[in-house]
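Engineer: okay, structure incoming, though there's no sequence with it:
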């Protein structure tokens, strides 16, 4: 099964997450099929905190990929930001 989930990067106490499309059997930070965005929870000021390629996410969902709960929440934020 293909899932859309977060892959952790960054350093200790400074997390950075890539939003990736990956096989469910692959470990969290392992190989991915495609990187569709990122999430930076510690973004300050003018730094960009969230970027998602919504067209690619729609494609992957269309072919059966399932997003994790956290990614679903982030996608709703990104869609609201794009609509505004």
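Structural biologist: Cool, got the structure. Please read all numbers here as calculations on a predicted model, not as lab measurements.

Engineer: for the rest of this, base every contact and every neighbour count on C-alpha atoms.
Structural biologist: Fine.

Engineer: against residue 68, how distant is residue 15?
Structural biologist: Separation of residue 15 from residue 68 (C-alpha to C-alpha, to the nearest Å): 18 Å.

Engineer: wait, I meant residue 39
Structural biologist: For residue 39, the distance to residue 68 - C-alpha to C-alpha - is 14 Å.

Engineer: repeat for residue 50
Structural biologist: From residue 50 across to residue 68, the span is 16 Å (C-alpha to C-alpha).

Engineer: okay, now the one to match up with it:
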């Protein structure tokens, strides 16, 4: 089963996240299937890029989306980010 979730790649006290598609039971720091975007919570403008088409593709194939990614997608679609 594939899940879509955040992978932290930032330094200590400077978080930066990639939105990835990965097998559910794999280690989060391991190899992932596809990078679907990124999220920077530190910037005031909340620098975010999300590939909605690919997320829709993976969700149609049965991928689960984490709660945090779901909220990011909603904000991204409403242009709040």
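Structural biologist: Now that the structure is in, tell me what you want to look at. If you're wondering where the values come from, they're calculated on a predicted model, not measured in any experiment.

Engineer: centroid residue for structure 2?
Structural biologist: residue 19 (2.2 Å; C-alpha atoms, centre = their mean).

Engineer: check which helix or strand covers that one.
Structural biologist: Secondary structure from DSSP states H and E places residue 19 of structure 2 in strand 17-23.

Engineer: give me the contacts around that strand.
Structural biologist: Here strand 17-23 of structure 2 makes contact (C-alpha atoms under 8 Å, 6 or more residues apart in numbering) with 1-10, 28, 31-40, 50, 58, 69.

Engineer: which helix or which strand is home to the aligned partner of residue 59 of structure 2 in structure 1?
Structural biologist: Aligned counterpart of residue 59 of structure 2 in structure 1: residue 61 (TM-score structural alignment). Using DSSP H and E, residue 61 of structure 1 maps to helix 54-62.
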